[in-house]
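Q: below are the sequence and a predicted model; questions follow.
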Amino acid sequence: MGSSPKLSLQPIIWLNVISLILLHLVGVYGILFLVTSTHWKTYIWGYTIGTLSGIGITGGAHRLWSHKAYKAKTPLKIILLIFYSMAGQNTIYDWVRDHRVHHKYTETDADPHNSKRGFFFAHVGWLMQRKHPEVLSKGALIDMSDITNDPILEFHRKYFTILKILFCFIIPVAVPCIFWKEKLSCSIITMGFVRYMLGLNFTWLVNSAAHIWGNKPYDKKINPSENKSVAILSLGEGWHNYHHVFPWDYKAAELGDYTFNITTAFIDFFAKIGWAYDLKTPSPELIKKITLNHGDGTHPKYHQDSDHHEEVPCPNEEENLKQD
């Protein structure tokens, strides 16, 4: 299986290209020209919606439904689905399937956003063209029964468009206009374009920047890297070298406190009240052994005695996907 196909082999989805270009043009306009005319409460509202929608992706679509790194009771599932709907991305089913394929076939033709095809492709280019045939064929083999058998997720899938429009656009735009008399045009641009554009790009950075730049303390042979900047922008998803070695860890990281992993703080809070449970995480002993055997020596705790360790095989993606 080749890993660097020509981009021209896949048909361009022009509707996506045009939509993404317009989104970014209006978004950049909003950042450059509406800074002084936007009410300060709208900034706070935008940050709040952006954070909650991010948690819907990181804590919901990613750690809960894609990797089953923890379990959630119905109220928390509903909260996460509302947050996820605020993000305005694809259905949970599509998101989870693509992410599971990404982990199982990372950096190959079957990887939807294969970073070996360059930063732009991994960041947004993959959304501008039809999927590689390998992505489609391998994606059809992914077990999605846990998603299709969940009535809450099926409800979300059935009413996906309505929920997306309501929670991603109508409510975020309406609130500033109703409660502090923000101009409708300003609210549309800042909440409907700027906030949406930034949220998408922060998510995409995990696929692009965190697969290209950073150190690799856990497995030096893979592309995913530890990228603190991405971790901050994506609420804790930038500790990517660790995540690809231990994708079933609910923290998606070993290092970095709540400041760099807001999603973990969110899950830990709901674990305390019993709505999140069965939180999975590897033992410190296993992390140390894997790090000493396979890391690049940049781990702050385990690099000095790297000549004195027990040989332990690095878990591969297929094994990790079975950690349910």
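A: Yes, it's here. Numbering: from 1, shown residues only.

Q: going forward, measure contacts and count neighbours with C-alpha atoms only.
A: Noted.

Q: what about the helices in the stretch 51-200 of the chain?
A: Listed in chain order, the helices of the stretch 51-200 of the chain (DSSP state H, counting those that start in this stretch) span 74-87, 92-104, 119-123, 133-139, 145-148, 151-158, 160-164, 171-180, 184-189, 195-207.

Q: need the ones you listed in a markdown table with distance to Ile12, can you?
A: Formatted as a markdown table, the helices of the stretch 51-200 of the chain follow (distance: least, C-alpha to C-alpha, whole Å):
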| stretch | distance to Ile12 |
| --- | --- |
| helix 74-87 | 24 |
| helix 92-104 | 19 |
| helix 119-123 | 12 |
| helix 133-139 | 14 |
| helix 145-148 | 29 |
| helix 151-158 | 26 |
| helix 160-164 | 23 |
| helix 171-180 | 31 |
| helix 184-189 | 27 |
| helix 195-207 | 19 |
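
Q: from Ile57, how far out is Ser234?
A: Distance of Ser234 to Ile57, given as C-alpha to C-alpha, to the nearest Å: 9 Å.

Q: next one: Thr106
A: Distance of Thr106 to Ile57, computed by C-alpha to C-alpha: 20 Å.

Q: and the comparison structure, right after this:
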Amino acid sequence: MSSTYKREIVWTNVFLLTAYHYFGLHGLYHLVTAQHYWITFLWAFLLGELSNIGTICGAHRLWSHRTYKARLPLRLFLIFCNTLSYQTSVYVWARDHRVHHKFTDTDADPYNINRGFFFAHMGWIMVRKHPDVINKGKSVDMSDLENDRMVMWQHRYFTVSATLLSFVVPTVVPWYYWGEDWYVAFCVAGMFRYVVTLHGTWLVNSVAHLWGTKPYDSTIKPTDNMFVSYVTHGEGWHNYHHTFPWDYKAAELDSYNGNSNTAFIDLMAKIGLAYDLKTASVELVKKRVQKTKSESAFVGKKKFDKGDLVFVPSSIATSEVRFR
């Protein structure tokens, strides 16, 4: 890290994160002591799953990496789910993530693991960004999202719409429809659900950059971590993802094995709402493994409908594929 950099704490964010966790712990208490209607828990679980889809299938795999294309109904659904997740707008989320991939584990990485576990997990939100994140981040192409009216509309009205969808609606619905105590609904379906989904996403930045295996590229810090994979429904194959960021599965194996986000995209493809799904061939994976001299890779069997793939550089994230 640059010796001239001085950490500057963003106290507003520290206060907000503290408040989120305070009310989230109240929600956990109400859950553990069964001081809630069982349907309130199911409601919170549903909201959590939708939030995950909005973050992973939407902000990450669709808009950050362009691993597949989505038709209007699916795009509307994903932008709704992403707003519900309240993890910043698609534009901001994708911008930070593209910078992360381009400058992984350097001062220009928004969640640089070299600054420690806590920083990579959530501390990066509590301090001003390193100047390199801002300066070098300007080299990342965001024109595709800047020309996307839906993405920019969400970005413009994100704070108001996300507050309503993530906290107001989750509280009002249980209170109005089945008589749940409003505070219990707020803490369980609002805050506890929100905090859990936040930490799920943060685990990818922290745990999956410290502990696990490196089957596909032994020269980088990101790892494959099964615990993170199951918690995030498919985002823990992080060594693979950083090696092949344009693969819509974010994992090499055909088996879903907890990767429900891939199952969702496959389902959308079957009904015609998702198309041009990008993936890496077995041959390409083998070549990359041999290039980085990794001896522990598992190369699974794949089925392809669109032929071999050609690896080419891209300004979006780090790379993409084209069909022959």
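A: Perfect, thanks for sending it. Since this is a predicted model, take the numbers as computed values, not measurements.

Q: tm score of chain vs chain?
A: Remark: TM-score between the superposed chains equals 0.90 [TM-score structural alignment, normalised by the length of structure 1]; 310 aligned residues with a C-alpha RMSD of 2.1 Å.

Q: circling back: for the helices of the stretch 51-200 of structure 1, could you give me JSON lines that also reports mean neighbour count?
A: Converted to JSON lines, these look like this (neighbours: other C-alpha atoms under 10 Å):
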{"stretch": "helix 74-87", "mean neighbour count": "21"}
{"stretch": "helix 92-104", "mean neighbour count": "21"}
{"stretch": "helix 119-123", "mean neighbour count": "20"}
{"stretch": "helix 133-139", "mean neighbour count": "16"}
{"stretch": "helix 145-148", "mean neighbour count": "12"}
{"stretch": "helix 151-158", "mean neighbour count": "15"}
{"stretch": "helix 160-164", "mean neighbour count": "17"}
{"stretch": "helix 171-180", "mean neighbour count": "17"}
{"stretch": "helix 184-189", "mean neighbour count": "18"}
{"stretch": "helix 195-207", "mean neighbour count": "21"}
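
Q: Pro284 of structure 1 is nearest to which of the ones you listed?
A: For Pro284 of structure 1, the closest of those is helix 92-104, at 22.9 Å, according to C-alpha to C-alpha.

Q: which residues touch the aligned partner of Lys164 of structure 1 in structure 2?
A: In structure 2, the residue matched to Lys164 of structure 1 (TM-score structural alignment) is Ala162. Shown in contact with Ala162 of structure 2 (C-alpha atoms under 8 Å, 6 or more residues apart in numbering): Thr83, Leu84, Ser85, Tyr86.

Q: and the counterpart of Thr106 of structure 1 in structure 2, how far is that from Arg95 of structure 2?
A: Using TM-score structural alignment, the equivalent of Thr106 of structure 1 in structure 2 is Thr104. In this view, Thr104 of structure 2 and Arg95 of structure 2 are 14 Å apart by C-alpha to C-alpha.

Q: what count of nearby residues applies to Ser229 of structure 2?
A: 23 (other C-alpha atoms under 10 Å).

Q: map Glu146 of structure 2 onto structure 1.
A: Using TM-score structural alignment, Glu146 of structure 2 pairs with Thr148 in structure 1.

Q: ok, the residue lying closest to its match once chain neighbours are set aside to Gly88 of structure 1 distance?
A: Nearest residue to Thr148 of structure 1 in three dimensions, chain neighbours excluded: Glu154, at 6.2 Å (C-alpha to C-alpha, 6 or more residues apart in numbering). Using C-alpha to C-alpha, we find Glu154 of structure 1 at a distance of 17 Å from Gly88 of structure 1.

Q: quick one: which of Thr106 and Ile57 of structure 1 has more around it?
A: Ranked by neighbour count (other C-alpha under 10 Å), Thr106 of structure 1 and Ile57 place Ile57 first, with 27 against 24.

Q: quick one, strands of the stretch 151-300 of structure 2?
A: With DSSP state E, counting those that start in this stretch, the ranges of strands along the stretch 151-300 of structure 2 come out as 274-275.

Q: who are the contact partners of the most centrally placed residue in structure 2?
A: Nearest to the mean C-alpha position of structure 2, counting by C-alpha atoms, centre = their mean, stands Ile56 at 4.4 Å. Contacts for Ile56 of structure 2 (C-alpha under 8 Å, 6+ apart) come out as Glu235, Asn261.

Q: distance of the equivalent of it over in structure 1 relative to Glu237 of structure 1?
A: In structure 1, Ile56 of structure 2 lines up with Thr58, judged by TM-score structural alignment. Counting by C-alpha to C-alpha, the gap between Thr58 of structure 1 and Glu237 of structure 1 amounts to 7 Å.

Q: before we move on, what about Ala69 of structure 1?
A: Distance from Ala69 of structure 1 to Glu237 of structure 1, by C-alpha to C-alpha: 14 Å.

Q: the two: which has the busier surroundings?
A: Taking other C-alpha under 10 Å, Ala69 of structure 1 and Glu237 do not tie; Glu237 has more neighbours (32 against 23).

Q: in space, what's closest to that one - neighbours in sequence excluded?
A: For Glu237 of structure 1, ignoring the flanking residues on the chain, the nearest one in space by C-alpha to C-alpha, 6+ apart is Ala231 at 5.0 Å.

Q: same question for Thr262 of structure 2.
A: Using C-alpha to C-alpha, 6+ apart, the nearest residue to Thr262 of structure 2 is Lys249, at 5.3 Å.

Q: need the counterpart of that neighbour in structure 1.
A: By TM-score structural alignment, Lys249 of structure 2 lines up with Lys251.

Q: its match contacts Thr281, correct?
A: Yes: with contact defined as C-alpha atoms under 8 Å, Lys251 of structure 1 and Thr281 form a contacting pair (7.5 Å).

Q: returning to that earlier point: nearest to Lys6 of structure 1, of the helices of the stretch 51-200 of structure 1?
A: Here helix 119-123 is closest among these (C-alpha to C-alpha), at 11.1 Å.

Q: buried residues in stretch 61-75 of structure 1, which are they?
A: Ala61, His62, Arg63, Leu64, Trp65, Ser66, His67, Lys68, Ala69, Tyr70, Lys71, Ala72 (16 or more other C-alpha atoms under 10 Å).

Q: now do stretch 36-51 of structure 2
A: For stretch 36-51 of structure 2, by 16+ other C-alpha under 10 Å, it's His36, Tyr37, Thr40, Phe41, Trp43, Ala44, Leu47, Gly48, Glu49, Leu50, Ser51.

Q: next step: these restricted to helices.
A: Thr40, Phe41, Trp43, Ala44, Leu47, Gly48, Glu49, Leu50, Ser51 (DSSP state H).

Q: trace the fifth one over to structure 1, please.
A: Using TM-score structural alignment, the equivalent of Leu47 of structure 2 in structure 1 is Ile49.
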